[in-house]
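Undergrad: with the input below, show me the fold.
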Amino acid sequence: MPLLIIVAAFFFLVLRPARARQRAFAQTQSELAPGAQVMIASGIFGEIVALSDETLELRIAENAVVTVSRQAVARIIPSTDPEVESSPDS
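TA: Below you'll find the predicted structure:
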């Protein structure tokens, strides 16, 4: 009986959160596309210029493009459309 409790605790405390992180990472990787704004793990923001299987080219300034590992992408920044945002006057 105690062994069953230990196995159940291991599953809920270790395996489930790991699976959730893995799913979130796979989702982020599948959403990568040229033109997307991203933040890499080091905190640098940029726009994806090109993608390959292992790397991506990220424009971090007007004439500065760096090549980084796809796994370095921490999150995708949602695009904000200026036309959709409401102005303070309305």
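Undergrad: CA atoms for contacts and neighbours, from now on please.
TA: OK.
Undergrad: kindly indicate whether the spatially most central residue of the chain is helix, strand or coil.
TA: The chain has residue 75 as the residue nearest its centroid, 2.7 Å off, counting by CA atoms, centre = their mean. Of the three states, residue 75 takes strand under DSSP: H, G, I helix; E, B strand; the rest coil.
Undergrad: next, the contact list for it, please.
TA: Residues counted as contacts of residue 75 (CA atoms under 8 Å, 6 or more residues apart in numbering) are 28, 38, 39, 40.
Undergrad: which element is the second one on?
TA: Counting by DSSP states H and E, the element that carries residue 38 is strand 37-40.
Undergrad: report the distance from whichever helix or strand comes after that strand to the chain centre.
TA: Per DSSP H and E, strand 37-40 leads on to strand 45-51 as the next helix or strand towards the C-terminus. How far strand 45-51 lies from its chain's middle: 12 Å, per CA atoms, centre = their mean, to the nearest Å.
Undergrad: next, the structure of the following sequence, for comparison with the previous one:
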Amino acid sequence: MLITLAAAATGAAAEAPPAWISWLPIVGMIAIFWFLIIRPQMRQQKAHQAKVAGLKRGDEVLTAGGVVGKVMKVEDVYAELEIAKGVRVRVLKSTIGDVIQPGPGAPAAND
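TA: Okay, the predicted model is just below:
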């Protein structure tokens, strides 16, 4: 009877899953975070950097603070925007949120 219990205990210990299986849920969560959060954010950041790098004089832009203006001058770090006739401000290029495409029925800035 003792031999049977000892054999059963040894058999149960031999059937334990490998240690790497306990890491599988953690690796799965990291993969989910990568594909659902990190990767799309990196794509969005690259698209924003491309927009900022492609700024040119005459573009109408929207800043992160909600100011709409027309680009008058583009430098390495700053852009000069005209937000009203004769009113110009310098903003960091990184704070420019979007380039506004002129569309039908959209009011023209600085008219």
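Undergrad: what range in structure 2 matches the strand holding residue 38 of structure 1?
TA: Under TM-score structural alignment, the alignment places strand 37-40 of structure 1 onto residues 60-63 of structure 2.
Undergrad: over to stretch 9-16 of structure 1?
TA: The aligned range for stretch 9-16 of structure 1 is 32-39, by TM-score structural alignment.
Undergrad: in the matching stretch, what counts as buried?
TA: Within stretch 32-39 of structure 2, no residue counts as buried by 16 or more other CA atoms under 10 Å.
Undergrad: ok, stretch 52-71 of structure 1 next?
TA: Under 16+ other CA under 10 Å, the buried positions of stretch 52-71 of structure 1 are 56, 57, 58, 59, 65, 70.
Undergrad: now the aligned residue in structure 2 for the residue nearest to the centre of structure 1: how far from residue 56 of structure 2?
TA: The alignment partner of residue 75 of structure 1 in structure 2, by TM-score structural alignment, is residue 98. Using CA to CA, to the nearest Å, residue 98 of structure 2 is found at 13 Å from residue 56 of structure 2.
Undergrad: which residues are contacting the helix of greatest length in structure 2?
TA: With secondary structure taken from DSSP state H, structure 2 has its longest helix at helix 39-53. Applying CA under 8 Å, 6+ apart, the external contacts of helix 39-53 of structure 2 come out as 93, 94, 96, 97, 98, 99.
Undergrad: now the residues you listed in a markdown table, with distance to residue 25 of structure 2?
TA: Output for those, formatted as a markdown table (distance: CA to CA, whole Å):
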| residue | distance to residue 25 of structure 2 |
| --- | --- |
| 93 | 42 |
| 94 | 38 |
| 96 | 40 |
| 97 | 38 |
| 98 | 39 |
| 99 | 42 |
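Undergrad: residue 72 of structure 2: which of those is nearest?
TA: Lowest distance from residue 72 of structure 2 to these (CA to CA) belongs to residue 93, with 12.6 Å.
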